[in-house]
Structure formats: structure tokens, C-alpha cells
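# Return atomic coordinates for the entry below.
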Amino acid sequence: MYAAVVRSFDSSPKYEEVESPVPSGEHEALVDVLAAGLHLRVRAQANGSHYTSTDELPLIPGIDGVGRLPDGKLVYFVATDTALGTFADQTIVDLRRAVPLPAYADPVLIAAAMNPAMSAWVTLRRRVQAKPGFKVLILGATGNSGQMAVQIAKLMGASQIIAAGRNPERLRSLTQLGADVTLSLAGDPAAVARNLGEAAADADIVLDYLWGEPAAQAMLPILTRRSDRSRLLTWIQIGSVAGADAPIPSAALRSANFQIIGSGQGSVTPAGYLAEFPALIQAVADGKLTANPVVYPLSRIEEVWKTPADSQQRIVFVPHNK
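Next comes the predicted model:
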């Protein structure tokens, strides 16, 4: 079979012929890969920078995908915790990590949407109890996951969605996805923080895909402008595009009913993620959540890897024989 193979964390994957894998465990099966998305998490896996990296090489990247089981059933699946990922003609699937797809589901759309949608979906269902009518600030709303978060917050009954990001064109497009207020994060950091404080003073939840200085600078302006400081504000750290560390002001933790939590691998159990897959898959398959997939054959992995992905699109690879 053919696969994308990473042999050095300093170089892009190469399209190579490799031996087909053989299932060995009780719950394992060989799956024909139909589509697999190039997510930010996959890029971090391939360069060894993700916090779950084991530094094992060579590896086949790809963390999830849509495939066909030997009995013909289509499934969405999450890759096993090995160096054998989903950017290949075939891979090994742990059947306990696989969910059947509706017959009408588009494999490419599912592969494009599931990973970026998963963070906000699981966060709002598993890390907090988001009740209809909640107000949310999304920091980093112009990224792939942030754009999904806007749609998911709307779907889950948010009464106000404040979307903040840097790209002006994408920021404007978020109103069509459900954002009530859009704010630019470009410009003077102090002015940006003040604007966030005014707009998000009564938020219940912050979905933070940025972290770093933008998060730290926004906390006090938001908290000090709250009409009721005893009303809980839950700040959820999901991504760290703006920096792995944030100098949190100590006054933020004392001046209001304020908590900071994280959401990601480890903070939610694998069983918790798996339990959310069917409803999320259904929402994507039914068109309640939209993505803009662009399809490439896996054989073009080196070329596509070097091209920055447009946040308005989701790159999906399909094996050469599909």
C-alpha cells in the first residue's frame, strides 16, 4: 500500500510504498481509508511538537478519518495510539474508537469537519454544562476550530456569541454563521483588551483558542466590567496559537467568580469523546454544521504540506485508489 511517512520531524511527510498493516488485537480491524483531514493537530503530530508526541519515528501521520470496514460498513474512527496514522491506503482501527456513519453522510465532509468541531462540541457538553441562553466569547474565532465553535454555540442555544479574531474578511463572514458581535484582535493590545471588556462583560463562557498575551490582557477588562461579579465566568483554554504560556494577573482570580479550566486530550476521557461522536456526526451529516473541504490525492502530500492552509477550507486527503 501507499502512505505518507514522516522520517524526520524537520521535513515534510513523503509518499512511499510500505507494507500493509496486520490487525493483531481482539478489537482491531483493517480499514480502507476513504478520507482523512489535514488538521493543525496532524501538523503538530508530524513535527513532534504536540504534547502527546512520543518522538517515535518513522510514523504515518493522521489522527482520524473515514473508512470502510471489511464487512462494508462506513465508519468515522480515531486512530490508535501508535505511529500508524490515517494518511494511508489502509490502517488499523480499534473498533471501540469507531462510529458508524449514516448512509447519506459524505465521507469527505465528515473527515473535514469532525476534528475542528470536536473541541467546542466536547467542551460545551463535557467540560461545562452550557445551558440554553448562555453567552459566549470565542477568542480565535477566525481559525478553523473557532469558526466551528461559532456554529456549535448557536446550535446549542447561545443567546449571544461574541467572535474575536484577526482576519477581517473571515471575521465579517462569522455573522452568517451565527455571531452576534465581531471584534478585531488587530491593533493596540490595550485597546483590544478594552473592547473585549466592553463586549464580553456579561459572558458566561470564554472559548479560548489563543491563550498567551491576548488571553492574559483580556481577563481583567472583562471581569472588572461585569454587572454582577458573583456570576460565574468560566474561561476554557483549548488552543495556544498566540503562546503556550499566559501571565495570568492574580487579581483576576480574586476580583470575580472566575475559573480557568482546559479542554483537550486528558481532560476528557476517550469514552467521553466517543459518546459525543454520534450526535456530532449527525449534525455534520444533516448540514447543521458546515465546512469547506478541498480534496487532494494523498500522492500530493509533499506539495500540499508546504502550502499554508486557508482557514476557510479544510484539506482532506483521499488515497490514490479511491
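
# okay, CA-based contacts and neighbour counts for the rest of this
OK.

# Which stretches in this structure count as helices?
In the chain, the helices defined using DSSP state H lie at 40-47, 107-122, 144-155, 168-177, 189-199, 212-224, 250-254, 270-285, 301-305.

# run this one through as well so I can compare:
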Amino acid sequence: MHAAVVRSFDAPPRFEEFPTPQPSTANEVLVDVIAVGLHPRVRSAADGTHYTSDGTLPMVPGVDAVGRTAHGELLYFVADDDAPGTMAEQAVVDRRRAITLPEGTDPIAVAAAMNPGMSSWVALRRRVAFQPGGSVLVMGATGNAGQLAVQIAKYLGASHVIGAGRDPHRLDLLKSLGADDLVGLDGDADAVAERLGRAAADVDVVIDYLWGKPTELAMPAVLKARTDRSKALNWIQIGSMAGLEITLPSYVLRAANLTIMGSGQGSVTAAGILAELPSLSEEIASGSLAVDPLPIPLSQVERAWSTPTGPGQRIVLTP
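Next up is the predicted model:
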């Protein structure tokens, strides 16, 4: 078969011949891959920077995909940690990590949205006991996953959603996706802190795709502005687009009822994640969540790696 193959962490994958994987257990089946998303998680694996990377090369990137079995069944699946990636003409699927999609489902839309969508969906349904009527701040709301997080928070019953990000053009789009307030993160640090405190003082949950300096700024600003500091605030760290580390003053943990947690591989079981996928896929398939895929043939994976995307777009490779 052909696949996107990484032979150096310093170069994008290339379209090459690669050995076809073979099922090795009764739970596994070989599928023809129809669509696979080029997610930030995939890029970080392909350049060796993801925390799960063990440095082994060559490798096929890709963490999920939509594929069809020899019997015609349409599946969305998450690749096993030990299996070759999904950016290939064929992939081995562990049926315990897959869901069946109804006929008529747009595989490209599902491939584009499931990975970025499940980050906030799983966080709000598995990491915290989020209740309808609660309020949510999305840090990094101008990214693809952040835009979906705004929509998902609203879908799950949030009464108030604040989107925070740097790109003013992408921020403006969030109003049409359900954001009640917007906070720009560019400019003077004190002014940014004041805006964050005013807009998000009493939120119940923060979904954080940024970390780094923006979070260092936002966390004290939000906590200092709270009307009741004993009111629980769950800060869910999902991405690190702005930095891998923060400096956290100790008083922040004493002065407010703050819980900091992560949501990702390891903090939620594979079974827990899989249990959430059918309901999320239904919302994607029904059009309840705005999705804007940009399909590119797998044979052009090198071009895809450097293709710019518009607000809310996600590149999807099609074998």
C-alpha cells in the first residue's frame, strides 16, 4: 500500500510504499481508509515533539480516521497506540476502539471534526461534572478545536461562553458560533488581564488550549476578579499552543477554590473516550456543529503539510 511516511523528524511525511498492516487478534480488522484528519496532535507526533513520542522511525502519522471494512461497514476509529498510523491507504482497526457510522454520514466532516471536537466534549463530560447553566471560558478559542469548544459548550447547556484569543478576525467569527463575550489576548498585559477578569470572573470551567504566558496572565486575573473565590473553578488544560510550562504563584492555589487538571491520553480511559464518540459523531453528522474540512489527496501529503487554512478549517487527507 501507499502511506504518508516520516523518515526524519525534521521533514514532512512523503507519499511512499509501506508494508500493509495485518490484523493479529480476533478484535482487529483491516479497513480501506477514506478520510484522515491532519490534526495538531498528528503534526506533533510527526515531528517527534508529542509527549507520547518514543523517537522510532520510520513511522506513519495519524491518530484516527474513517474507513470501510471489506463488508461495507463505515467506521470511525482511533488507532491503537502500538499500531501504525492512519495516514495510509489501509489501516488495522481494533473494533473496541471504533464506532459504526450510519450510511450517508459525510466521512470527510467526521474525520475533520471528531479529534478537535472530542477534546472539549470529553473534558466537559468526563473530566468535570459540567451542569447546564454553567459558564465556560475557552482560552485559544480562535483555533479549530477552540471554535468547536465554543459550540460544544453551548450545545451541552452553557448559559454563558467567553472566547479568548489573539486573532481579531477569527474572534469576530465566534459570535456566530455561540460566543456571548470575546476577549482579545493581544496588547498590554495589564489591559489584557483587566479584560479577562471583567469578562470571565465567575466562570465555572476554563478550557485551555494555550497554556504558557497567556495562562500565566489569565489565571490570577480571573481568580482575583471572582465575586466569590470559594466558588469552584475547574481549569482544564488540553493544549499547549502558547507554551509547555507556566510559572504558578503559590497564593493562587490558596486564595481561591481552583482545581487544575488535564484532559487527554492517560487522564481519560480509552473506554471512556470511546463511550462519548457516538453522540459526538451524531452532532457532527447532523450539522449541529459547524465544520469546514479542506480535503487534499493523500498523495499530496507534502503539500498538505504546509497548506494554510482559514478560520475553522481542518485539512483532511483522502487516500
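
# Can you calculate the TM-score here?
The TM-score (TM-score structural alignment, normalised by the length of the second structure) is 0.98; 319 aligned residues with a C-alpha RMSD of 1.0 Å.

# Could you give the separation between the terminal residues of stretch 227-238 of the second structure?
Chord length of stretch 227-238 of the second structure, first to last residue, is 26 Å (C-alpha to C-alpha, to the nearest Å).

# Show residues contacting that stretch.
With contact meaning C-alpha atoms under 8 Å, 6 or more residues apart in numbering, stretch 227-238 of the second structure is reached by 119, 123, 128, 201-209, 211, 223, 255-264.

# Filter the residues you listed down to the buried ones, ChimeraX style.
Here the buried members of the contacts of stretch 227-238 of the second structure are turned into a ChimeraX selection, burial being counted by 16 or more other C-alpha atoms under 10 Å:
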select :119,123,201,202,203,204,205,206,207,208,209,211,223,256,258,262,263,264
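
# In strands, which of the contacts of stretch 227-238 of the second structure appear?
The strands, defined by DSSP state E, take in 205-208, 258-262 from these.

# is it possible to export those to a markdown table including distance to Pro132 of the second structure?
Putting these into a markdown table (distance: C-alpha to C-alpha, whole Å) gives the following:
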| residue | distance to Pro132 of the second structure |
| --- | --- |
| Val205 | 12 |
| Val206 | 15 |
| Ile207 | 16 |
| Asp208 | 20 |
| Leu258 | 20 |
| Thr259 | 20 |
| Ile260 | 21 |
| Met261 | 21 |
| Gly262 | 21 |
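
# Now flag whichever of these is closest to Pro168 of the second structure.
Nearest to Pro168 of the second structure among those is Asp208, at 18.3 Å by C-alpha to C-alpha.

# what's that closest one in contact with, if anything?
Per C-alpha under 8 Å, 6+ apart, neighbours of Asp208 of the second structure: 138-140, 215, 235-239.

# closest to Arg97 of the first structure out of the helices of the first structure?
helix 270-285 (6.8 Å).

# which of the residues in that closest one are buried?
Under 16+ other C-alpha under 10 Å, the buried positions of helix 270-285 of the first structure are 273-274, 277, 280-282, 284-285.

# helices and strands around that helix, which ones?
helix 107-122 (3 or more C-alpha pairs under 8 Å, 6 or more residues apart in numbering; DSSP states H and E).

# how about 6 Å then?
Here helix 270-285 of the first structure touches no other helix or strand, going by 3 or more C-alpha pairs under 6 Å, 6 or more residues apart in numbering; DSSP states H and E.

# Mean deviation, it versus the second structure?
Helix 270-285 of the first structure, aligned to the second structure and superposed, deviates on average by 0.5 Å (mean C-alpha distance after the TM-score superposition for the first structure).

# So what's the gap between that helix and the chain middle?
13 Å (C-alpha atoms, centre = their mean, to the nearest Å).

# which residues sit against that helix?
Helix 270-285 of the first structure is contacted from outside by Ala105, using C-alpha atoms under 6 Å, 6 or more residues apart in numbering.

# Could you rerun that using 7 Å?
Outside helix 270-285 of the first structure, the residues that touch it by C-alpha atoms under 7 Å, 6 or more residues apart in numbering are 97, 99, 105-106, 110, 122, 289-290.

# what does stretch 50-70 of the second structure give?
Residues contacting stretch 50-70 of the second structure (C-alpha under 7 Å, 6+ apart): 3-7, 30-37, 42, 44-46, 48, 74-79, 84-87, 107, 111.

# Could you check which residue of the second structure pairs with Leu210 of the first structure?
When the second structure is aligned by TM-score structural alignment, Leu210 of the first structure is paired with Leu210.

# Pretty sure Leu244 is one of the things that match touches, is it not?
No: taking C-alpha atoms under 7 Å as the definition, Leu210 of the second structure is not a contact partner of Leu244, at 8.8 Å.

# who has more neighbours, those two?
Using other C-alpha atoms under 10 Å, the more surrounded residue of Leu210 of the second structure and Leu244 is Leu210, with 23 against 11.

# residue contacts, the more buried one?
Contacts for Leu210 of the second structure (C-alpha under 7 Å, 6+ apart) come out as 139-140, 239-243.

# Show me just the buried residues among these.
By 16+ other C-alpha under 10 Å, those give 139-140, 239 as buried.

# Is it possible to get CSV of the residues you listed that adds distance to Ala158 of the second structure?
As requested, these are exported to CSV (distance: C-alpha to C-alpha, whole Å):
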residue, distance to Ala158 of the second structure
Met139, 16
Gly140, 18
Gly239, 21
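
# Spatially central residue in the first structure, please.
In the first structure, the centroid-proximal residue (C-alpha atoms, centre = their mean) is Pro116; its distance is 2.9 Å.

# I figured that residue hits Gly146, correct?
No: here Pro116 of the first structure lies out of contact with Gly146, judged by C-alpha under 7 Å, at a distance of 8.0 Å.

# quick one: common contacting residues for these two?
Counting by C-alpha under 7 Å, 6+ apart, Pro116 of the first structure and Gly146 have no shared contacts at all.

# And Pro100 of the first structure? What does it align with in the second structure?
Under TM-score structural alignment, Pro100 of the first structure pairs with Thr100 in the second structure.

# Now for the residue nearest to its match when sequence neighbours are not counted, how many residues are close by?
Of all residues beyond its chain neighbours, the one nearest Thr100 of the second structure is Leu75 (4.7 Å), with distances taken as C-alpha to C-alpha, 6 or more residues apart in numbering. Leu75 of the second structure sits with 23 neighbouring residues when counted by other C-alpha under 10 Å.
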